[in-house]
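**Student:** What follows is a predicted protein model with its sequence.
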Amino acid sequence: MTEFVLVAGAWLGAWAWDEVVEELPSARALTLSGLAEKREVPAGQERHVRDIVEEIERLDLRDVVLVGHSYSGVPVGQAAERIGDRLRRVVFVDANVPVDGESFLDGWDSDWVREAVAAGGGSWPPPPVEQFVELGLTAEQAARIVAGATPHPGATLTEPAALTGTLPTLPATYIKCLLDGEEPLPAVTELLRNPSWDLVRMDSGHWPMFSRPRELARVLREIAA
């Protein structure tokens, strides 16, 4: 049976996937160190990669569809290389992808994030409700995100990814949420040139697990079929 492992992006824990998990009986969501119920656990980029790999190995999961949203595409892409034949497919939901030797903050206009981390004492504070509403969420959905969000550990954003070089050859799908811009980042576009990668478009904002959970679950089932 296909096992879906879902990893949320910045500020969020496993709870962010609750409505998607309801639609995918074989799915489990994972909270990364330094966030939500693990907020007191020290975390860097490598720790986040190990969080994912160790959980998959601990549960002895096979036929894994590993899903990363937004920030978590960086550790998820690295973990996908490390779990070997346990992987069925890696899926990036409107996510950044890892580039060897580069951090999450490299490759895009992220100066404003660096400034926010500096102002936040080394953590990236969650944005206010208004910012989420502007990006396609209802006031209720935005309030839910902010209520559950925790500051994101800054080291996970600045430490570089370490790849083995197999990511371009892995079976992979990139889900582009069109209300967040029609074109993926350049690093994603480069990976999509590989025959084992494909692109799916969703008419949604950046947080489809909140705004379109049933549709996202359906897309994930179709990808895994």
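**Tutor:** Structure's in. What do you need? Residues are numbered from 1 along each chain as shown.

**Student:** When you work out contacts or count neighbours from here on, use the C-alpha atoms and nothing else.
**Tutor:** OK.

**Student:** What ranges does this structure have for its strands?
**Tutor:** 3-7, 27-30, 64-69, 87-93, 123-124, 152-153, 172-177, 197-202 (DSSP state E).

**Student:** So for Trp15, which of those strands sits nearest?
**Tutor:** Distance to Trp15, taken as C-alpha to C-alpha, is lowest for strand 27-30 among the strands of the chain, at 7.5 Å.

**Student:** the inter-axis angle of the biggest helix by length in the chain versus strand 64-69?
**Tutor:** Using DSSP state H to define each element, the chain has its longest helix at helix 45-58. Using axes from the mean of the first three to the mean of the last three C-alpha atoms, to 10 degrees, the inter-axis angle of helix 45-58 relative to strand 64-69 is 150 degrees.

**Student:** Now find how far off-centre helix 45-58 is within its chain.
**Tutor:** 14 Å (C-alpha atoms, centre = their mean, to the nearest Å).

**Student:** Please name the residues that touch the closest residue to Val53 other than its chain neighbours.
**Tutor:** Leaving aside its sequence neighbours, Val53 sits nearest to Ala79 (C-alpha to C-alpha, 6 or more residues apart in numbering; 5.7 Å). By C-alpha atoms under 8 Å, 6 or more residues apart in numbering, the contact list for Ala79 reads Val49, Arg50, Ile52, Val53.

**Student:** In space, what's closest to Glu57 - neighbours in sequence excluded?
**Tutor:** In space, Glu57 is closest to Ile83, 8.0 Å off (C-alpha to C-alpha, 6+ apart).

**Student:** If I follow the layout properly, Leu170 ends up in contact with Arg86?
**Tutor:** No: the criterion here is C-alpha atoms under 8 Å, and Leu170 misses it with Arg86 at 11.8 Å.

**Student:** quick revisit: separation between the residue nearest to Val53 and Ala139?
**Tutor:** 34 Å (C-alpha to C-alpha, to the nearest Å).

**Student:** I'd like the distance between the most centrally placed residue in the chain and Ala149.
**Tutor:** For the chain, His69 is the residue whose C-alpha lies nearest the centre (C-alpha atoms, centre = their mean; 2.4 Å). Using C-alpha to C-alpha, one gets 15 Å for the distance from His69 to Ala149.

**Student:** ditto for Gly181
**Tutor:** 24 Å.

**Student:** Ok, Leu6 next?
**Tutor:** For Leu6, the distance to Ala149 - C-alpha to C-alpha - is 17 Å.

**Student:** For the longest helix of the chain, which helices and strands make contact with it?
**Tutor:** Helices and strands touching helix 45-58, by 3 or more C-alpha pairs under 8 Å, 6 or more residues apart in numbering; DSSP states H and E, are helix 73-82, helix 155-158.

**Student:** this is the comparison structure:
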Amino acid sequence: MANYVLVAGAWLGAWAWDDVVPHLHAAGHGAYPVTLSGLGERKRQPAGQRTHVQDVVDEVERRGLSDVVLVGHSYSGIPVGQAAERIGDRLNHAVFVDSEVPSDGISFADRWWQGRHAFEETLAGDGGSWAPLTLADCEGQGLTGEQSGRLVSGATPHPGASLTEPAEMRRPVGELPATYVKCLLDGPEPSEYVAASVSSGGWEYAEMDTGHWPMFSAPDDLARILLRPASRA
């Protein structure tokens, strides 16, 4: 039995995995979705990047989990990649779902497509947080109206410090046993940082013909990909 620790991206909490968890349980595995500090029901808790890494590590250690498959979606690939390094031989595999990946000394904001300064101005305009996504952000992402509504209504502002603090990695993330899942409606190619890890030959690569939030738009297909590492154990 594998133990899945699932971390959704910016603005989202454990609830985002509600349609995926039953598939993992049905296959006989443990599934533990995490709400990061400063989000969802934990929105009043201060949080930076290191806090989010510790949230993931604490979930593994508090539950005494082994044979762990860490799953990071979007922003959460950054703390999940760091946590995967920190949990040592408890790790079975990491799965990065249409996500960012950590590099030592680099923050989410550093790789923002308009540059770090523009991103910091966005955060400053929202009181230091990243404002939640809107229905307009969901367009073209393979979501039904109901799915978009559920996604937007559950989103909470994302703590800005977690986006501007740099990652801390002892080794390149590409050395982890991992799979990268690219959601094609959000762009046909992974970022150059991800492509370097995939092309090194150490990572598996999967594509989904859906948008950036596959836990909502295609939970059955996503679960099938997530189950692959456990089937090889």
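**Tutor:** The structure has been received and is ready for your questions. Bear in mind that the values here come from a model prediction, so they are computed numbers and not experimental data.

**Student:** Looking at Leu6 and Ala149 of structure 1, which one has more neighbours?
**Tutor:** The residue with more neighbours, out of Leu6 of structure 1 and Ala149, is Leu6; 24 against 20, by other C-alpha atoms under 10 Å.

**Student:** And that one, what's its match in structure 2?
**Tutor:** When structure 2 is aligned by TM-score structural alignment, Leu6 of structure 1 is paired with Leu6.

**Student:** swap in Arg47 of structure 1?
**Tutor:** By TM-score structural alignment, Arg47 of structure 1 lines up with Thr51.

**Student:** Kindly report the same for Thr189 of structure 1.
**Tutor:** By TM-score structural alignment, Thr189 of structure 1 lines up with Ala195.

**Student:** Quick one: residues contacting Gln141 of structure 1.
**Tutor:** Per C-alpha under 8 Å, 6+ apart, neighbours of Gln141 of structure 1: Phe210, Ser211.

**Student:** ok, now how distant is the corresponding residue of structure 2 for it from Gly211 of structure 2?
**Tutor:** Using TM-score structural alignment, the partner of Gln141 of structure 1 in structure 2 is Gln147. For Gln147 of structure 2, the distance to Gly211 of structure 2 equals 12 Å [C-alpha to C-alpha].

**Student:** what's the answer for Gly81 of structure 2, then?
**Tutor:** Gly81 of structure 2 is 22 Å from Gly211 of structure 2, by C-alpha to C-alpha.

**Student:** Compare neighbour counts for those two and give me the winner.
**Tutor:** Gly81 (29 against 23).

**Student:** so what corresponds to that one in structure 1?
**Tutor:** So Gly81 of structure 2 corresponds to Gly77, using TM-score structural alignment.

**Student:** if I look at that match, how far off is Gly122 of structure 1?
**Tutor:** 24 Å.

**Student:** Same check on Asp180 of structure 1?
**Tutor:** 27 Å.

**Student:** Likewise for Thr150 of structure 1?
**Tutor:** From Thr150 of structure 1 over to Gly122 of structure 1 (counting by C-alpha to C-alpha), the distance is 13 Å.

**Student:** which of these two has more neighbours?
**Tutor:** Thr150 (22 against 16).

**Student:** Per the alignment, that one pairs with which residue of structure 2?
**Tutor:** Using TM-score structural alignment, the equivalent of Thr150 of structure 1 in structure 2 is Thr156.

**Student:** got it, and Arg58 of structure 1?
**Tutor:** Arg58 of structure 1 maps onto Arg62 in structure 2, by TM-score structural alignment.

**Student:** Do I have it right that the residue nearest to Glu57 of structure 1 meets Glu55?
**Tutor:** No: with contact defined as C-alpha under 8 Å, Ile83 of structure 1 does not reach Glu55; the gap is 10.6 Å.

**Student:** who's more crowded, these two?
**Tutor:** Ile83 (17 against 13).

**Student:** looking at the helices and strands packed on helix 45-58 of structure 1, which is closest to Glu115 of structure 1?
**Tutor:** Of all these, helix 155-158 comes closest under C-alpha to C-alpha, at 12.5 Å.

**Student:** Which strands or helices does that closest one pack on?
**Tutor:** Taking 3+ C-alpha pairs under 8 Å, 6+ apart as the contact cut, helix 155-158 of structure 1 packs with helix 45-58.

**Student:** so how far does the helix it packs on sit from its counterpart in structure 2?
**Tutor:** If you overlay the two and look at helix 45-58 of structure 1, the average distance to its match in structure 2 is 0.5 Å (mean C-alpha distance after the TM-score superposition for structure 1).

**Student:** can you list contacts of that helix?
**Tutor:** Against helix 45-58 of structure 1 from outside (C-alpha under 8 Å, 6+ apart): 30, 32-33, 75-76, 78-79, 82-83, 155-161.

**Student:** and what of stretch 10-23 of structure 1?
**Tutor:** 6-8, 27-32, 35-37, 70-72, 125-126, 145, 148-152, 209-210, 213-214, 216-217.

**Student:** Which ones among the residues you listed map onto helices?
**Tutor:** Filtering the contacts of stretch 10-23 of structure 1 for helices - DSSP H - leaves Ile145, Gly148, Met209, Phe210, Pro213, Arg214, Leu216, Ala217.

**Student:** Neighbours of the second one, how many?
**Tutor:** Residues contacting Gly148 of structure 1 under the criterion other C-alpha under 10 Å number 15.

**Student:** Could I get the contacting residues of it?
**Tutor:** Leu12, Ala36.

**Student:** hmm, back to that, list just the nearest of the ones in helices among the contacts of stretch 10-23 of structure 1 to Val64 of structure 1.
**Tutor:** Ala217 (15.2 Å).

**Student:** Quickly note the distance from the counterpart of the closest one in structure 2 to Gly105 of structure 2.
**Tutor:** Aligned against structure 2 by TM-score structural alignment, Ala217 of structure 1 finds its counterpart in Ala223. Using C-alpha to C-alpha, Ala223 of structure 2 is found at 32 Å from Gly105 of structure 2.
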